[in-house]
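A.B. asks: sequence first, then the predicted structure, then my questions.
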Amino acid sequence: MFQQLGNKKSLSLQVEESLTEAIRSGKFSPGQKIPTENELCEIFNVSRTAIREAIKKMNARGILDVRKGSGAYVSEISVQNASETLNMFFELSSDKDLVRQTIKTRQLIEPLIAKEAAKVRSDKHIVLLTKNMEAMIRCDLEDKKKEADLDNDFHQILLSTTENSVLQLLISPIFNLMPKFKSSVFAKPNDGDLINEKNIMIKHHENILSAVSNQDSNAAYTAMKEHLETTYHNYLTFQP
């Protein structure tokens, strides 16, 4: 069931790799409980410390779900579980150029998402986008976190129209960074800058919503492209 352990790597790393390979090869299914610590100690002929360290790392990676008093289970496969690992990478990254790279990535992908949204959106999506716009307009200028969350939600709704779980896995972690990035980028501008920035964003969102609502895919593509070009310009202007 498990690969034999060698000598070149730490015991905990070897156990981790062997368990991971067993899961990858289908010997354990999502939701299935793996052998207990004592059983794994006997299987691998290693100490409990090595087993615990391996399980701890696999839990941190999202491969195992450790339940207190119950044991360790293979994590269920879902977009949310998979994207949490990417979320952790983005949140902990020390790359000072990450914001710029993130916006540039959005510029490549989101106009195409808006274009697709215009083709496949339902009436329910239009209702959600409209309510989001109304909440954005009512949002207090000083409540930058709420405004950033609403901005994030607008783009998440557009993404949801695609019903593409792979795309959601890749893009959602980037969207989840938006509130954090926006709060830092606009931390110091004066009220005039904030008012102007919000009004421009609302106008852009209105243009995107109008195009998606009218199922005008080319207009939706152009509106999103212009919106993200402005986002990039704002970042270059207001970054610390």
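C.D. replies: Happy to help now that I have it.
A.B. asks: for the rest of this, base every contact and every neighbour count on C-alpha atoms.
C.D. replies: Fine.
A.B. asks: neighbours around the residue nearest to Lys144 when sequence neighbours are not counted, how many?
C.D. replies: Distances taken as CA to CA, 6 or more residues apart in numbering place Ser183 nearest to Lys144, at 6.4 Å, with adjacent residues excluded. Neighbour count of Ser183, defined by other CA atoms under 10 Å: 15.
A.B. asks: how near is Ser183 to Pro189?
C.D. replies: Distance, Ser183 to Pro189, using CA to CA, to the nearest Å: 11 Å.
A.B. asks: how far does stretch 23-35 stretch from start to finish?
C.D. replies: 12 Å.
A.B. asks: quick one: the helices in the protein?
C.D. replies: Assigned by DSSP state H, the helices in the chain fall at 11-24, 37-44, 48-60, 79-92, 98-120, 123-138, 144-160, 165-185, 191-213, 217-238.
A.B. asks: which of these sits closest to Val66?
C.D. replies: helix 48-60 (6.5 Å; CA to CA).
A.B. asks: what's the angle from the closest one to helix 11-24?
C.D. replies: Orientation of helix 48-60 against helix 11-24 (axes from the mean of the first three to the mean of the last three CA atoms, to 10 degrees) gives an angle of 50 degrees.
A.B. asks: now tabulate the helices of the chain in CSV and tack on distance to Gly71.
C.D. replies: Formatted as CSV, these follow (distance: least, CA to CA, whole Å):
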stretch, distance to Gly71
helix 11-24, 15
helix 37-44, 8
helix 48-60, 10
helix 79-92, 19
helix 98-120, 38
helix 123-138, 41
helix 144-160, 35
helix 165-185, 28
helix 191-213, 48
helix 217-238, 46
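A.B. asks: wait, which of these is closest to Ser70?
C.D. replies: Short answer: helix 37-44, nearest of the helices of the chain by CA to CA, at 11.4 Å.
A.B. asks: check which helices and strands that closest one sits against.
C.D. replies: Where contact means 3 or more CA pairs under 8 Å, 6 or more residues apart in numbering; DSSP states H and E, helix 37-44 is packed against helix 48-60.
A.B. asks: please redo it, this time with the cut-off set to 10 Å
C.D. replies: helix 11-24, helix 48-60 (3 or more CA pairs under 10 Å, 6 or more residues apart in numbering; DSSP states H and E).
A.B. asks: redo these as a markdown table? Include mean neighbour count and distance to Leu141.
C.D. replies: Shown next, in a markdown table, are these (neighbours: other CA atoms under 10 Å; distance: least, CA to CA, whole Å):
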| stretch | mean neighbour count | distance to Leu141 |
| --- | --- | --- |
| helix 11-24 | 19 | 48 |
| helix 48-60 | 18 | 38 |
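A.B. asks: now these as a markdown table including distance to Asp149?
C.D. replies: Below are the helices and strands packed on helix 37-44 laid out as a markdown table (distance: least, CA to CA, whole Å):
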| stretch | distance to Asp149 |
| --- | --- |
| helix 11-24 | 36 |
| helix 48-60 | 26 |
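A.B. asks: in addition, the following structure is provided for comparison:
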Amino acid sequence: MSAFEEGMKVKRMPVNEQVFENMKEAIKNGRWKAGEKIPSEIELSSMFDVNRLTVRTAMQRLIGMGLLETRVGDGTYVKEFSFGSYLERASEFYLGPELLDKVCEFRYAIEIEASRLAVVHATEQDIRILEDACEKFENLKRDYLEQPSEDTFKEIVKADTDFHKKICEASHNDLFVYAFLMFQELLNQYIHIVLQERLEYWKKRKKKGEPWSDLHRVICMAIRNHDFDACKRAYTDVIDYKIDLEK
């Protein structure tokens, strides 16, 4: 039999896979809507003419995918699917220390291009959201420099990551947002490392009474002014954080 003929053979799908696909399709096409309680294991077993273990296995897979949730003492419900939360849960399977070294290259490819689109497409509302995110980061940084704490540091890392996510959202290109979500957890780890060094640098400058430029604010202003050259320069300094530390 040729490879072509082999590929044309109809493959039988295991029963448990059929149940899983049918349940997933019921969610995908809206027969089971978000927030709706699905039939019980007994009811589904009867519907599919399979045993309860087969149904339970399919349900657990869908729960793991973030499509279903079990409410104790109540039943199983369809969840509002979030692509971002799904990627965040999956990130532990593809993230590793060796990838941290690749973050800068990835940020150049994704974030700077997203910022170029933001310069073109950002609405007034997008810019205000960016400015609010920028102000939140600045306030947290000020609080930390006055009274360092681990909780404040974690909030700064989150605020920094969130600012860059909003740049991607302001590009009005969903693929950039999805790409960011795929590496958001890795970026969070990277920013955690970078900010530890950067905050020490800012502390030293603060003690000397020396000013420093807030690059987030510069990026916001550049997007407002439709000035990609200024935006790119500031964003490059954000990514190549050692440039700032060596000044």
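C.D. replies: Looks like it came in fine. All of these numbers come straight from a predicted model, not from anything done at the bench.
A.B. asks: hmm, back to that, how about the helices of the first structure, which one is nearest Gly31 of the first structure?
C.D. replies: That would be helix 11-24 among those, by CA to CA, at 11.0 Å.
A.B. asks: tell me which of the helices and strands packed on helix 37-44 of the first structure sits nearest to Lys225 of the first structure.
C.D. replies: Using CA to CA, these put helix 48-60 closest to Lys225 of the first structure, at 36.9 Å.
A.B. asks: the closest one: how far from the chain's middle?
C.D. replies: A distance of 26 Å separates the centroid of the chain from that of helix 48-60 of the first structure, by CA atoms, centre = their mean, to the nearest Å.
A.B. asks: ok, for the residue nearest the centre of the first structure, nearest residue in space, not its chain neighbours?
C.D. replies: Among the residues of the first structure, the one closest to the centroid is Pro173, at 1.5 Å (CA atoms, centre = their mean). Nearest non-adjacent residue to Pro173 of the first structure, counting by CA to CA, 6+ apart: Asn87, 5.1 Å away.
A.B. asks: next one: Lys136 of the second structure
C.D. replies: Ala159 (7.0 Å).
A.B. asks: any idea how far the one you found is from Leu140 of the second structure?
C.D. replies: Taking CA to CA, one finds Ala159 of the second structure at 8 Å from Leu140 of the second structure.
A.B. asks: and for Asp244 of the second structure?
C.D. replies: For Asp244 of the second structure relative to Leu140 of the second structure (CA to CA), the value is 20 Å.
A.B. asks: which of those two has more neighbours?
C.D. replies: For Asp244 of the second structure versus Leu140, neighbours defined as other CA under 10 Å are more numerous around Leu140 (18 against 15).
A.B. asks: identify the residue of the first structure aligned to Met65 of the second structure.
C.D. replies: Counting by TM-score structural alignment, Met65 of the second structure lines up with Arg61 in the first structure.
A.B. asks: count the neighbours of the closest residue to that match other than its chain neighbours for me.
C.D. replies: In space, Arg61 of the first structure comes closest to Thr85 once its chain neighbours are excluded; the distance is 6.7 Å by CA to CA, 6+ apart. Thr85 of the first structure is flanked by 15 other residues according to other CA under 10 Å.
A.B. asks: just checking, Thr85 of the first structure touches Gly62?
C.D. replies: Yes - using CA atoms under 10 Å, Thr85 of the first structure is in contact with Gly62, at 7.1 Å.
A.B. asks: who are the contact partners of the residue nearest to the centre of the first structure?
C.D. replies: Contact analysis of Pro173 of the first structure by CA atoms under 10 Å, 6 or more residues apart in numbering lists Gln80, Ala82, Ser83, Glu84, Thr85, Leu86, Asn87, Met88, Phe89, Phe90, Glu91.
A.B. asks: what would those residues look like in CSV with distance to Leu167 of the first structure?
C.D. replies: Below are the contacts of Pro173 of the first structure laid out as CSV (distance: CA to CA, whole Å):
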residue, distance to Leu167 of the first structure
Gln80, 12
Ala82, 12
Ser83, 11
Glu84, 15
Thr85, 15
Leu86, 13
Asn87, 15
Met88, 18
Phe89, 18
Phe90, 17
Glu91, 20
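A.B. asks: buried only: go through these for me.
C.D. replies: Ala82, Ser83, Glu84, Leu86, Asn87, Phe90 (16 or more other CA atoms under 10 Å).
A.B. asks: hang on, the last one packs against Leu98?
C.D. replies: Yes - counting by CA under 10 Å, Phe90 of the first structure sits close enough to Leu98 to count as a contact (8.1 Å).
A.B. asks: can you pull the contacts of Arg121 of the first structure?
C.D. replies: Counting by CA under 10 Å, 6+ apart, Arg121 of the first structure has contacts Ala114, Ile157, Leu158, Ser160, Thr161, Thr162, Val212, Ser213, Gln215.
A.B. asks: check Leu167 of the first structure too.
C.D. replies: Residues counted as contacts of Leu167 of the first structure (CA under 10 Å, 6+ apart) are Val79, Ile109, Ile113, Leu159, Ser160.
A.B. asks: number of residues surrounding the third one?
C.D. replies: A count of neighbours around Ile113 of the first structure, defined by other CA under 10 Å, yields 23.
A.B. asks: return the residue of the second structure aligned against it.
C.D. replies: Per TM-score structural alignment, Ile113 of the first structure is aligned with Ala114.
A.B. asks: can you pull the contacts of that match?
C.D. replies: 107-108, 120, 164-173, 175-177, 180 are the contacts of Ala114 of the second structure under CA under 10 Å, 6+ apart.
A.B. asks: could you redo the last one with a cut-off of 6 Å?
C.D. replies: Contact partners of Ala114 of the second structure, counting by CA atoms under 6 Å, 6 or more residues apart in numbering, are Cys168, Ser171.
A.B. asks: tell me which of the helices of the first structure sits nearest to Tyr73 of the first structure.
C.D. replies: helix 48-60 (9.4 Å).
A.B. asks: mean deviation of the closest one from the second structure?
C.D. replies: On superposition with the second structure, the mean distance recorded for helix 48-60 of the first structure (mean CA distance after the TM-score superposition for the first structure) is 1.4 Å.
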